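Trainee: this one's sequence-less:
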C-alpha cells in the first residue's frame, strides 16, 4: 500500500482497499456490489486523481452528474457510501487528514408509497400461482421471510412435526452467506396451511437439499421469484408489487389484526422496534384510530 496521498492515485488505493479491507470485512454479496461500484463508477471518475485531489467539490460534481444522467438517487447514495468508506480508510492510514465525503450533500431520497396486498388478495395470489411455486409465494406472505432467506432454505431447515422453520442463512447471486443481521437468525412457527405446500414442494424437489432449485439442484437466480410473482399477479388480476412487498403485506396484515409492535418485531426479525416503526409509520395512524374506536365502544356499552 503506497504511503503518500500526493503520489497515491484513487485507482491504486481503491483497488488495494478492495483486496485488503473490503474482502475481509464484507460479505461476498456486499463485496461484489462494492467492487462493481468502484470499477464501473468511482475509478472512471476519480481514478487518475491523487487522494488529496478527491475534494468535496469534485465529489459534489460527481453526485450532480450522476443524477443528471438519470441514475436513481438511492443508487448514487450507495456510491457515496462506498466512497466514504474508501476515503475513511485513507484517513485511518494517515493518508488524508479528513474525509471529504463528510461535508458532501448526499442526494435526497423520497420515501415511496409502500405497496401491499390485503389478506384476501394474498389468498387469490397463492391460488393463481402454479402448485410447484405456491410455497415460494406463501413464505414471505404468511411468514415474512426475505427473498434471500427463501432462496437459501433447505429441507433440513424445516421441521414439519414441530411446525418450525429455521432461518440461518441467506443467498444472493447463488452465494450463501449469513442473514441480513444477527436478529434475522431465528426459528419460527409455521402456519398449518403451509404443511401441504411443503410436502408438495418436497416431492417436486427430486431429493435435492434446496427447497427451491433448478432441476439439477443448483440455486435459482435472484430474478426467478420476481418472474413467478409477476405471472401470478397478472393471472390473479392483482396490482403489480415487488417480491419484497409480500413481506410488507404480511407485516401490515399483522398490524391491522392487532399484533403488537414488540411481537411483530420478533416475528419479522427486525433489528429493533424503531426500524419497524419507521417502516410502517404510515399504517399506524389508521390502526390507532381503530383502537380508539374499540375503547370507545367498550366504555359506551358500560354506561
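Mentor: Cool, got the structure. No experiment lies behind these values; they were computed from the predicted model shown.
Trainee: okay, CA-based contacts and neighbour counts for the rest of this
Mentor: OK.
Trainee: quick one: the helices in the stretch 1-150 of the chain?
Mentor: In the stretch 1-150 of the chain, the helices defined using DSSP state H, counting those that start in this stretch lie at 10-17, 23-25, 28-37, 43-46, 56-68, 73-92, 119-128, 134-138, 147-151.
Trainee: next one for the comparison:
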C-alpha cells in the first residue's frame, strides 16, 4: 500500500520574514536559515560537521544524519545514495555560517547542543514550534521547512531536476509528484505568458 502523505504545509514569503526575525531574536536564526536555503532533512541538518563545509568554495556536503534510537542520539548513514550530495551555498548562507562558526567555538558540529555534541532532533522541533508561536504563525512540521524551500525554488523558476538533486530525491519524477500543485500553477502562468506574447503578435 502507498504510504499516506501527510498534508504538506509551507510558510509563504510574507510569513518567512516574521519567522526569521523571531528566530534571530531567539538565537536560532542560523539553523533555520540554512535549512530554508538548502532544503535539508532535519537529521541531515543536525548531522553537519564543519569538515563538510567549504566556506571558500561555498559548498556543503551532506554525509550523515543524526537520529534517535532507544533514546540515544546517534550518527547514522543517510537514507539513500542520492541523499549523499554536495550543495552550493549562497553568499548570505556563507555569511550566516561564518557567524555560526565563531559561535560554536571548537565543536566539530555546525549546530551543536549545549553540551557540544550533536543536537537532538526533538529539541529543534520544540524550538521551531516556540519560534512559530512567538511570531504568531501557524504550527508547521520541521519537514515543512524543506517543502517551503522546494516550493519557493520551483515558484521562482528553478527547474525540477535541480530541485530534485538538491533535495536528494532518487528521481525528478518523485519530486514532480510531490510538488505537482506548484508546477501546475507554474504551467498555468507559462500558458498565460505565452498567450500574452502571441496575442501581441497577432
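Mentor: Received the coordinates, thanks. As the structure is a prediction and not an experimental result, all values here were calculated from the model.
Trainee: kindly provide the TM-score of these chains.
Mentor: Overlay of the two chains. TM-score (TM-score structural alignment, normalised by the length of the second structure): 0.90; 197 aligned residues with a C-alpha RMSD of 1.8 Å.
Trainee: hmm, back to that, looking at the helices of the stretch 1-150 of the first structure, which is nearest to residue 257 of the first structure?
Mentor: Among the helices of the stretch 1-150 of the first structure, the nearest to residue 257 of the first structure by C-alpha to C-alpha is helix 119-128 (10.7 Å).
Trainee: and that closest one, which residues are buried?
Mentor: Buried residues in helix 119-128 of the first structure, counted by 16 or more other C-alpha atoms under 10 Å: 119, 121-122, 124-126, 128.
Trainee: pull the most distant pair out of those residues.
Mentor: Using C-alpha to C-alpha, those span at most 14.3 Å, a distance reached by 119 and 128.
Trainee: the residue nearest the centre of the second structure and residue 196 of the second structure, how far apart?
Mentor: Closest residue to the average C-alpha location of the second structure: residue 39 at 2.3 Å, with C-alpha atoms, centre = their mean. In this view, residue 39 of the second structure and residue 196 of the second structure are 34 Å apart by C-alpha to C-alpha, to the nearest Å.
Trainee: cool, residue 187 of the second structure as well?
Mentor: Counting by C-alpha to C-alpha, the gap from residue 187 of the second structure to residue 196 of the second structure is 14 Å.
Trainee: which residues does the equivalent of residue 238 of the first structure over in the second structure contact?
Mentor: The equivalent of residue 238 of the first structure in the second structure is residue 137 (alignment by TM-score structural alignment). With contact taken as C-alpha atoms under 8 Å, 6 or more residues apart in numbering, residue 137 of the second structure is in contact with 15, 19.
Trainee: quick one on the thing from earlier: nearest residue to the aligned partner of the residue nearest to the centre of the second structure in the first structure other than its sequence neighbours?
Mentor: In the first structure, the residue matched to residue 39 of the second structure (TM-score structural alignment) is residue 144. Spatial nearest neighbour of residue 144 of the first structure, chain neighbours left out: residue 247 (4.7 Å); criterion: C-alpha to C-alpha, 6 or more residues apart in numbering.
Trainee: helices or strands next to the host helix or strand of the one you found in the packing?
Mentor: Element membership for residue 247 of the first structure (DSSP states H and E) is helix 245-256. If you count contacts as 3 or more C-alpha pairs under 8 Å, 6 or more residues apart in numbering; DSSP states H and E, helix 245-256 of the first structure packs onto helix 261-268, helix 284-302.
Trainee: winner for burial among those helices?
Mentor: Most buried of those by mean neighbour count (mean count of other C-alpha atoms under 10 Å) is helix 261-268; its value is a mean of 17.
Trainee: where in the second structure does that helix align, residue-wise?
Mentor: Using TM-score structural alignment, helix 261-268 of the first structure pairs with 160-167 in the second structure.
Trainee: that stretch vs the first structure, average offset?
Mentor: On superposition with the first structure, the mean distance recorded for stretch 160-167 of the second structure (mean C-alpha distance after the TM-score superposition for the first structure) is 1.5 Å.
Trainee: got a list of contacts for that stretch?
Mentor: Residues contacting stretch 160-167 of the second structure (C-alpha under 8 Å, 6+ apart): 38-40, 82-83, 85, 87, 150, 153-154, 170-172, 175-176.
Trainee: does residue 131 of the second structure count as helix, strand or coil?
Mentor: helix (DSSP: H, G, I helix; E, B strand; the rest coil).
Trainee: didn't it look like it was pressed against residue 22?
Mentor: Yes: with contact defined as C-alpha atoms under 8 Å, residue 131 of the second structure counts as touching residue 22 (6.0 Å).
Trainee: looking at the helices and strands packed on helix 245-256 of the first structure, which is closest to residue 192 of the first structure?
Mentor: Judged by C-alpha to C-alpha, the one of these that comes nearest to residue 192 of the first structure is helix 261-268, at 16.3 Å.
Trainee: now the closest one, how far from the chain's geometric center?
Mentor: 17 Å (C-alpha atoms, centre = their mean, to the nearest Å).
Trainee: ok and that helix relative to helix 245-256, angle-wise?
Mentor: Our comparison of helix 261-268 of the first structure with helix 245-256, counting by axes from the mean of the first three to the mean of the last three C-alpha atoms, to 10 degrees, yields an angle of 150 degrees.
Trainee: please work out which residues outside the helix or strand following helix 261-268 of the first structure touch it.
Mentor: Next along the chain after helix 261-268 of the first structure, taking DSSP H and E as the criterion, comes helix 273-279. Here helix 273-279 of the first structure makes contact (C-alpha under 8 Å, 6+ apart) with 261-262, 265, 270.
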